[in-house]
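1. next come a sequence and a model predicted from it.
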Amino acid sequence: MTFRKDRMLIIPAVDIRNGKCVQLVQGKPGTEQVVIDDPAGVAERWESLGAETIHVVDLDGALGSERNTDILKEITERVSVPLQIGGGIRSKEYASELLEMGFERIILGTMAIENPEVIGDLSGEYGSDRIMVSLDSRNSKVVIRGWTENIEHTAVEMGRKLQEKGAGSILFTNVDFEGLLSGFDPEPVVELVNAVDVPVIYSGGISSIQDIEDLQKTGAAGVVIGSAIYKGRIDFREALKYQELK
């Protein structure tokens, strides 16, 4: 599955921690506001409601804990739409394992930033469409290691660099808004979209249909939505009506 310029995909998030589907505030452990058993069942539900792709995050892997490998495999077996996976992918071997497990696209964060050459290696082997890089921004600087460590580069600087290394798309998360259901700032999204030639998917703070309409104007190729659809702030089926750009 490739992203298209005439659409903005609405992508539900399935974040996994301690074997359950959760939603955290700004990615901080202990701030769980949603906890649901059976993450694979949750993913199946989003597919049944019309999701064309699903965003999966292994939060335990991202935070350096034991990975939820069995659950990830179960999701690939129970869901038929394309899946993208991020969280704790810190070796080329594990990246390959996930791609061969059945995930359509992997999302590389810390590893891609610290060792950009791995992007080209994986893109060469599997195709750049299957390699997404994650740029998480807090106070206008990129953060890594599960949002626990800042680096002195902006998302635009890193986006240009990682695109050149072979990344096929970018997931841009504004951590300042993540999980707060407070809306989002379109300016850094527009800045990044205009700075790179690959699709940019946005995540962070989307809390209303109006936010989705505003995001359409930025040129983003997709949006990952978590807390708002779990808490009923956005009706997922209504949101899907905004996939087609006007």
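-> Nice, I can see it.
2. contacts and neighbour counts: CA atoms only from here.
-> Fine.
3. measure Arg90 to Asn115 for me?
-> Arg90 is 10 Å from Asn115, where distance means C-alpha to C-alpha, to the nearest Å.
4. the more surrounded of the two?
-> Arg90 (19 against 11; other C-alpha atoms under 10 Å).
5. that's a helix at the more buried one, yeah?
-> No - using DSSP: H, G, I helix; E, B strand; the rest coil, the assignment for Arg90 is coil, not a helix.
6. just the strands in this protein please.
-> In the chain, the strands defined using DSSP state E lie at 9-17, 20-23, 34-36, 54-58, 83-86, 105-108, 131-138, 141-144, 149-150, 169-174, 200-203, 222-225.
7. nearest to Leu181, out of those?
-> Of all those, strand 222-225 sits nearest to Leu181, with 10.3 Å by C-alpha to C-alpha.
8. around Ser182, how many other residues sit close by?
-> Counted with other C-alpha under 10 Å, the neighbours of Ser182 add up to 16.
9. now it: closest residue in space, sequence neighbours ignored.
-> Excluding its sequence neighbours, the residue lying closest to Ser182 (C-alpha to C-alpha, 6 or more residues apart in numbering) is Gly205, at 5.6 Å.
10. with Ile206 instead?
-> Gly183 (5.2 Å).
11. burial count for the one you found?
-> Count around Gly183 with other C-alpha under 10 Å applied: 18.
12. how close does it get to His153?
-> From Gly183 across to His153, the span is 24 Å (C-alpha to C-alpha).
13. cool, Ile106 as well?
-> For Ile106 relative to His153 (C-alpha to C-alpha), the value is 23 Å.
14. mind jotting down where the helices sit in the protein?
-> Per DSSP state H, the chain carries helices over the ranges 39-48, 59-62, 69-78, 92-101, 110-114, 117-126, 155-164, 186-195, 209-216, 227-230, 236-240.
15. adding another structure so you can compare the two:
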Amino acid sequence: MSFHKNRMLIIPAVDIKDGKCVQLVQGKPGTEQVVLDDPAGVARNWESLGAETVHVVDLDGALGLEKNTGILKEIIDEVSVPLQIGGGIRSKEYAGKLLDMGFERVILGTMAIENPEVVEELAAEYGSERIMVSLDSRDSRVVIRGWTEKVPFTAEEMARKLKARGAGSILFTNVDFEGLLSGFDLKPVTELVDAVDIPVIYSGGVSSLDDIGMLQGTGVRGVVIGSAIYRGLIDFTEALKYQDIE
């Protein structure tokens, strides 16, 4: 499934930790605010409400632990809309395994930035549209390794480099606002959309329907929503009304 020019997909996030669906504040372990027992059931529920894509994050994978494979397979078996997955994809082999398993798209973070040739190799093998690169920005610089380490590039600079290597889309997270439910700054995402001609998906700090409405004017092709839909701040079915950009 490719992203459409006149649509901004509303994409629910299913974050998995210790076999459960959780939501963390700014990605920090120990800040769980929502804990649900059945990640596959949660993903299935979002599909039944109208989600056209589900965003899966393996938080244990992000910490270097590969222990949720059974749950990931369960989600693939039970959900029929396209699934994209990120979190701890540290090798080309593991990325390939996830794509072969049935995920529509893998989201590469630290590995893509440190070893951009892997993006090139995966894009050549599976097609650019199945390779999404995650650019997490803090204080206008890209951060890696679970947001603990800064690299000397802006998101726009890094997006251009990785698009040239074959990345088919960008997931942009403004870490300054992630999980805080406090809104966000439109300027960084607008600059990124203007910098590259591949789809940009936004994540981080979306906490109201007004926030989604603001993003409509930026040119992003999708918005990932986590905490706000789990805590009832955004009614997911209402959010879906924003998918078609006027």
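-> Structure received. None of these values were measured; they are calculated from a predicted model.
16. overlay the chains and give the TM-score.
-> Once superposed, chain against chain, the TM-score is 0.99 (TM-score structural alignment, normalised by the length of the first structure); 246 aligned residues with a C-alpha RMSD of 0.6 Å.
17. got a list of what the residue nearest to Ser182 of the first structure touches?
-> Each residue near Gly205 of the first structure by C-alpha atoms under 8 Å, 6 or more residues apart in numbering is listed here: Asn174, Phe177, Glu178, Gly179, Leu180, Leu181, Ser182, Gly183, Phe184.
18. same check, this time on Ser203 of the first structure
-> Leu171, Phe172, Thr173, Asn174, Glu178, Val223, Val224, Ile225 are the contacts of Ser203 of the first structure under C-alpha under 8 Å, 6+ apart.
19. in stretch 203-211 of the first structure, which residues are buried?
-> Neighbour-count burial for stretch 203-211 of the first structure, counted by 16 or more other C-alpha atoms under 10 Å, picks out Ser203, Gly204, Gly205, Ile206, Ser207, Ser208, Ile209, Asp211.
20. just checking, the second one touches Phe177?
-> Okay, so that is Gly204 of the first structure. Yes - Gly204 of the first structure lies in contact with Phe177 (C-alpha atoms under 8 Å); the separation is 5.3 Å.
21. give me the common contacts of these two.
-> Contacts common to Gly204 of the first structure and Phe177, judged by C-alpha under 8 Å, 6+ apart, are Phe184.
22. pull out the buried positions in stretch 46-55 of the first structure.
-> Trp46, Glu47, Ala51, Glu52, Thr53, Ile54, His55.
23. ugh, wrong one, I meant stretch 181-195 of the second structure
-> Leu181, Gly183, Phe184, Pro188, Val189, Thr190, Leu192, Val193.
24. can you check stretch 230-240 of the first structure too?
-> For stretch 230-240 of the first structure, using 16+ other C-alpha under 10 Å, the buried residues are Tyr230, Ile234, Phe236, Ala239, Leu240.
25. again, but for stretch 73-88 of the first structure
-> Result for stretch 73-88 of the first structure [16+ other C-alpha under 10 Å]: buried residues Ile75, Thr76, Val79, Val81, Pro82, Leu83, Gln84, Ile85, Gly86, Gly87, Gly88.
26. centre of the chain versus it, how much separation?
-> With C-alpha atoms, centre = their mean, to the nearest Å as the basis, stretch 73-88 of the first structure stands 13 Å off its chain's centre.
27. onto which residues of the second structure does it map?
-> The counterpart of stretch 73-88 of the first structure in the second structure, counting by TM-score structural alignment, spans residues 73-88.
28. show me the contact partners of the matching stretch.
-> 1, 39-41, 43-44, 47, 51-65, 101-109.
29. if any of those residues are buried, give me the PyMOL selection for them.
-> Of the contacts of stretch 73-88 of the second structure, the buried ones can be selected in PyMOL as follows, counting by 16+ other C-alpha under 10 Å:
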select buried, resi 39+40+41+43+44+47+51+52+53+54+55+56+57+58+59+60+61+62+102+103+104+105+106+107+108+109
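30. follow-up on the earlier one: distance check, the residue nearest to Ser182 of the first structure against Tyr242 of the first structure.
-> Applying C-alpha to C-alpha, the value for Gly205 of the first structure to Tyr242 of the first structure is 17 Å.
31. returning to that earlier point: just send the buried residues of stretch 230-240 of the first structure back as a markdown table, with distance to Asp121 of the first structure too.
-> Converted to a markdown table, these look like this (distance: C-alpha to C-alpha, whole Å):
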| residue | distance to Asp121 of the first structure |
| --- | --- |
| Tyr230 | 37 |
| Ile234 | 39 |
| Phe236 | 36 |
| Ala239 | 36 |
| Leu240 | 35 |
